[in-house]
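**Student:** Starting from these lines, generate the structure:
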Amino acid sequence: MKARVHIMLKDGVLDPQGEAVRHALGTLGFAGVEGVRQGKVIELDLTATDKAAAETEVRQMCEKLLANTVIEKYTVDIV
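**Tutor:** Below is the predicted model of the structure:
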C-alpha cells in the first residue's frame, strides 16, 4: 500500500520560493501568473493492509515529523 502526503504552506504564510518562481515565469514571458505556492509531495511505501489504520499512522507521521503544522497544512491519500 502507498501513501501520498501533500504538504503546502498555510494561507497567509509567506512563500519566498513560490514568489521566486512567479517572478521567473514573468521574466520568461508568462505574464498571466498572479501567484505561485510551492509545496512538497512525500510518497511512502507501507506494509499496512488496513486502509484506515494506514491513514491514521501516516497522519501521526505528519504531526510528528513530516509537516511543520505551525506553518504547513497537509493531506493524506492512501493509494
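
**Student:** from here on, contacts and neighbour counts on C-alpha atoms
**Tutor:** Will do.

**Student:** how long is stretch 55-73 end to end?
**Tutor:** 16 Å (Cα to Cα, to the nearest Å).

**Student:** how about it: buried residues?
**Tutor:** By neighbour count on 16 or more other Cα atoms under 10 Å, the buried set for stretch 55-73 is 55, 58, 59, 62, 66, 67, 73.

**Student:** One more, so I can put them side by side:
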Amino acid sequence: MARVVVNVMPKAEILDPQGKAVIQALGRIGVSGVMDVRQGKRFEIEVDETVTQEQLDHIASTLLANTVIEDYTIEVTQ
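**Tutor:** Here you go, the predicted structure:
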C-alpha cells in the first residue's frame, strides 16, 4: 500500500481571493513581510499496488482539480 499526496493550487495567472484575504488578515494581526499567499488543497489517498500512475493522473485531473484554473502535483510515498 502506498500513500499518494495530490496538491492542487490555482494557476499563477488566476486570482486567488482566499490568498488575498489571508494577506489582509496577516496585516490585521500585526504580521508584516509576507509578500504573497496562495491557498490550495491537499488530498491524501491510500492506494494498493494495482493503481497506476496513469490512473492517479486521471483521478487528479478529472475529480480533484479543475484543470482550467488549477494545477496539480502527485507525490507517491511508501
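
**Student:** Return the closest of the buried residues of stretch 55-73 of the first structure with respect to residue 31 of the first structure.
**Tutor:** Of all these, residue 31 of the first structure sits closest to residue 73, with 28.4 Å by Cα to Cα.

**Student:** Grab the nearest non-local neighbour of residue 26 of the second structure.
**Tutor:** Once flanking residues are discounted, residue 26 of the second structure sits nearest to residue 32: 7.1 Å by Cα to Cα, 6 or more residues apart in numbering.

**Student:** is it true that the one you found lies in a helix?
**Tutor:** No. Counting by DSSP: H, G, I helix; E, B strand; the rest coil, residue 32 of the second structure is located in no helix; its state is coil.

**Student:** Quick one: distance of the longest helix seen in the second structure to the chain centre.
**Tutor:** In the second structure, with assignment by DSSP state H, the single longest helix is helix 17-28. For helix 17-28 of the second structure, the separation from the chain centroid amounts to 18 Å (computed by Cα atoms, centre = their mean, to the nearest Å).

**Student:** What is the following helix or strand past it packed up against?
**Tutor:** The helix or strand immediately downstream of helix 17-28 of the second structure is strand 41-47, counting by DSSP states H and E. Under the contact criterion of 3 or more Cα pairs under 8 Å, 6 or more residues apart in numbering; DSSP states H and E, strand 41-47 of the second structure touches strand 2-10.

**Student:** what residue of the first structure takes the place of residue 75 of the second structure?
**Tutor:** The equivalent of residue 75 of the second structure in the first structure is residue 77 (alignment by TM-score structural alignment).
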